[in-house]
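> Next input, structure requested:
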Amino acid sequence: MLALGEVRGRLFGLPRTTERVGVGTEPGLALCHTSSTAMGGHIAVEGPWGEGAEERGEFPWARGEVERVQRKVVPKEEVPMRGRVLVVDDDPLVSSALRRTLAREHDVEVVVSSRKALDMLIAPEGIYDVILCDLMMPEMTGMELHAQLEAAAPEQARRMVFVTGGAYTHAAQSFLERVSNPRLEKPFEPEKLRERVREWVAQVRTA
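Model prediction:
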């Protein structure tokens, strides 16, 4: 009869089997012992002789704090709200440049006559999110167009953005100080213009 120490010594030895010879073998504790030792662990059998045994495995790499990997979540690129933009400018070069800059993101209409713009804006279907209007025009100035809209379509008057070249008359300077409408200085950078129009459209659409 094998002593307890001899039995424990053989537990982690060669593969053993409970089947008859030639049927098959099981690696049993030998494979467990080899694998755990190779990874820095330890496996042992405990328990009194003749009363059953307990197999205990210790794995040092499982001790201590688990390293947490934080993944940076990159939000999907937000698609800007598509708005209706009206450009009112008697200079075809300026109005064409504004259309080219904004047409990719918005529905842009251009008129070179402030009187035609007035007819469009007071019509039932003439609702625009942003109205880019030249401040100084010969037929009707942007200031006069604003005054007409304040009486006929005040909501549209509040959505006007005055395009200026930096040279103001005394009347124009007083007007800009009085109204709260934003202004756009010439010359403008395309990306900055797109950014500001996005903001103005979002303000109207989320109000």
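
> Only C-alpha atoms from now on, for both contacts and neighbour counts.
Fine.

> Please, which helix or strand holds residue 176?
Assigned by DSSP states H and E, residue 176 falls within helix 170-178.

> following that helix, which helix or strand comes up?
strand 183-185.

> so how far is residue 108 from residue 178?
Note on residue 178: its distance to residue 108, by Cα to Cα, to the nearest Å, is 28 Å.

> Give me the more crowded residue out of the two.
Ranked by neighbour count (other Cα atoms under 10 Å), residue 178 and residue 108 place residue 108 first, with 20 against 9.

> Tell me if I'm right that the more buried one and residue 88 touch.
No. With contacts defined as Cα atoms under 8 Å, residue 108 does not count as touching residue 88, sitting 10.8 Å away.

> so who does residue 194 touch?
101-102 (Cα atoms under 8 Å, 6 or more residues apart in numbering).

> make it 7 Å
Residue 194 sits next to residue 102 when contact means Cα atoms under 7 Å, 6 or more residues apart in numbering.

> if we can go back for a sec, would you mark the buried spots in the helix holding residue 176?
By 16 or more other Cα atoms under 10 Å, the buried positions in helix 170-178 come out as 172, 176.

> And for stretch 28-48?
Using 16+ other Cα under 10 Å as the test for burial, stretch 28-48 gives 29-30, 33, 41-43.

> can you check stretch 194-207 too?
Judged by neighbour count using 16+ other Cα under 10 Å, the buried positions of stretch 194-207 are 194, 197-198, 200-202.

> Quick one: the residues you listed as JSON lines, columns for distance to residue 94 and secondary structure too.
Below are the buried residues of stretch 194-207 laid out as JSON lines (distance: Cα to Cα, whole Å; DSSP: H, G, I helix; E, B strand; the rest coil):
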{"residue": "194", "distance to residue 94": "15", "secondary structure": "helix"}
{"residue": "197", "distance to residue 94": "16", "secondary structure": "helix"}
{"residue": "198", "distance to residue 94": "19", "secondary structure": "helix"}
{"residue": "200", "distance to residue 94": "20", "secondary structure": "helix"}
{"residue": "201", "distance to residue 94": "21", "secondary structure": "helix"}
{"residue": "202", "distance to residue 94": "24", "secondary structure": "helix"}
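
> Sequence B follows; please return its structure for comparison with A:
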Amino acid sequence: MPDMLTGPLATMTFENLTVHAGNKEAAGMARYLVQKWPDVRKGLLLAGPPGTGKTHLAAAVYKELGGVWVNVNQLIADLRPMGKIHQARESAGRCYATNHGNCGVINYKYRPTGVCRYCPAVARTTLPGVSDAPLLYLDDLGTHKPSDWAAEIIYGILDERTAPVLATTNYGLDELADRLGHDRIVSRLCGLAHVQQITGEDWRLK
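Down below sits the predicted model:
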């Protein structure tokens, strides 16, 4: 996982954030998070249409506090080849998850090494530092192609965490649950982040 932002994300700060009626409350919550850190129990789930500055706000917090930044769409794409191996073995009845309900793709409750017994290519070490990062950023949550395997990846990350999460999504909670495939993912996420709606016009279309 990258530990720093590059490209346009690196230039997104509180100083150059355009505050307007649609993001004023969210911006205030983000600044409050920075001011009170690390004495906070929850992060933020920034929800709103594309182009309303959700990622800018998340990047501004990252510039102040650091942590681990994950673009969820890219994460799922990177792990998909291993997911295909896992799914093939599961379909053949040779995956550890078939008998125990959870493969070691992320969750390592059943094996200390964090590797599914019959899926050695799928290791928890693919995601170093994610579960125990002081602050985890999940950007573009819900934009990936939905699948049961992707849902388990995301739930596995959230289920292992007790520390705050700062996530961005283009969807409301009900639609996000549909996109992710499980209500339990949104429920777990809401336990780690306050939901903050952002509205406004897409700045890319101006």
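
> Drop the TM-score for these two in here.
Laid over one another, the chains give 0.32 as their TM-score (TM-score structural alignment, normalised by the length of structure 2), with 105 aligned residues with a Cα RMSD of 5.1 Å.

> So residue 187 of structure 2 lies in a helix, does it not?
Yes. Checked against DSSP: H, G, I helix; E, B strand; the rest coil, residue 187 of structure 2 lies within a helix.

> For residue 97 of structure 2, give its distance to residue 36 of structure 2.
41 Å.

> before we move on, what about residue 44 of structure 2?
Distance, residue 44 of structure 2 to residue 36 of structure 2, by Cα to Cα: 13 Å.

> cool, residue 28 of structure 2 as well?
Using Cα to Cα, residue 28 of structure 2 is found at 12 Å from residue 36 of structure 2.

> did I read that right, residue 57 of structure 1 in a strand?
Yes. When three-state DSSP is applied, residue 57 of structure 1 is found to be in a strand.

> My guess is it contacts residue 46. True?
No. Using Cα atoms under 7 Å as the test, residue 57 of structure 1 is too far from residue 46 to be in contact (10.7 Å).

> so residue 36 of structure 1, which of the three states?
At residue 36 of structure 1 the chain is in helix, as set by three-state DSSP.

> any idea how far the residue nearest to it when sequence neighbours are not counted lies from residue 4 of structure 1?
Once flanking residues are discounted, residue 36 of structure 1 sits nearest to residue 42: 6.0 Å by Cα to Cα, 6 or more residues apart in numbering. Using Cα to Cα, residue 42 of structure 1 is found at 20 Å from residue 4 of structure 1.

> Kindly report the same for residue 98 of structure 1.
Counting by Cα to Cα, the separation of residue 98 of structure 1 from residue 4 of structure 1 is 93 Å.

> quick one: which of the buried residues of stretch 28-48 of structure 1 sit in helices?
Within these, residues falling in helices by DSSP state H are 29-30, 33.

> Would you mind giving the residues you listed as TSV with distance to residue 116 of structure 1 added?
TSV is the format used below for those (distance: Cα to Cα, whole Å):
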residue	distance to residue 116 of structure 1
29	92
30	93
33	90
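
> closest to residue 120 of structure 1 among these?
Using Cα to Cα, residue 33 comes nearest to residue 120 of structure 1 of these, at 86.4 Å.

> Show me what the lengthiest helix in structure 2 is packed against.
Identified as the longest helix of structure 2 according to DSSP H is helix 72-91. On a contact count with 3 or more Cα pairs under 7 Å, 6 or more residues apart in numbering; DSSP states H and E, helix 72-91 of structure 2 meets strand 119-123, strand 136-141.

> Output those as TSV; include the columns mean neighbour count.
Below are the helices and strands packed on helix 72-91 of structure 2 laid out as TSV (neighbours: other Cα atoms under 10 Å):
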stretch	mean neighbour count
strand 119-123	19
strand 136-141	24
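
> Nearest to residue 176 of structure 2 among those strands would be which one?
Closest to residue 176 of structure 2 of those, according to Cα to Cα: strand 136-141, at 8.1 Å.

> tell me the angle that closest one makes with helix 72-91.
Taking axes from the mean of the first three to the mean of the last three Cα atoms, to 10 degrees, one finds strand 136-141 of structure 2 and helix 72-91 inclined to each other by 90 degrees.

> contacting residues around strand 136-141 of structure 2?
With contacts defined as Cα under 7 Å, 6+ apart, strand 136-141 of structure 2 is touched by 55, 67-73, 130, 164-169.

> Which of the residues you listed fall in helices?
Secondary structure defined by DSSP H assigns 55, 72-73 of these to helices.

> what helices or strands is the helix holding residue 176 of structure 1 leaning on?
Secondary elements touching helix 170-178 of structure 1 (3+ Cα pairs under 7 Å, 6+ apart): none.

> Which one's more surrounded, residue 44 and residue 36 of structure 2?
Set side by side, residue 44 of structure 2 and residue 36 show more neighbours around residue 44, with 24 against 9, by other Cα under 10 Å.

> tell me the contacts of that one?
By Cα under 7 Å, 6+ apart, the residues touching residue 44 of structure 2 are 165-167, 193-196.

> State the distance from it to residue 91 of structure 2.
Applying Cα to Cα, the value for residue 44 of structure 2 to residue 91 of structure 2 is 37 Å.

> how about the contacts of residue 44 of structure 2 in JSON lines, adding distance to residue 179 of structure 2?
Formatted as JSON lines, the contacts of residue 44 of structure 2 follow (distance: Cα to Cα, whole Å):
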{"residue": "165", "distance to residue 179 of structure 2": "19"}
{"residue": "166", "distance to residue 179 of structure 2": "18"}
{"residue": "167", "distance to residue 179 of structure 2": "15"}
{"residue": "193", "distance to residue 179 of structure 2": "19"}
{"residue": "194", "distance to residue 179 of structure 2": "20"}
{"residue": "195", "distance to residue 179 of structure 2": "17"}
{"residue": "196", "distance to residue 179 of structure 2": "19"}
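
> I appreciate the help and will end here.
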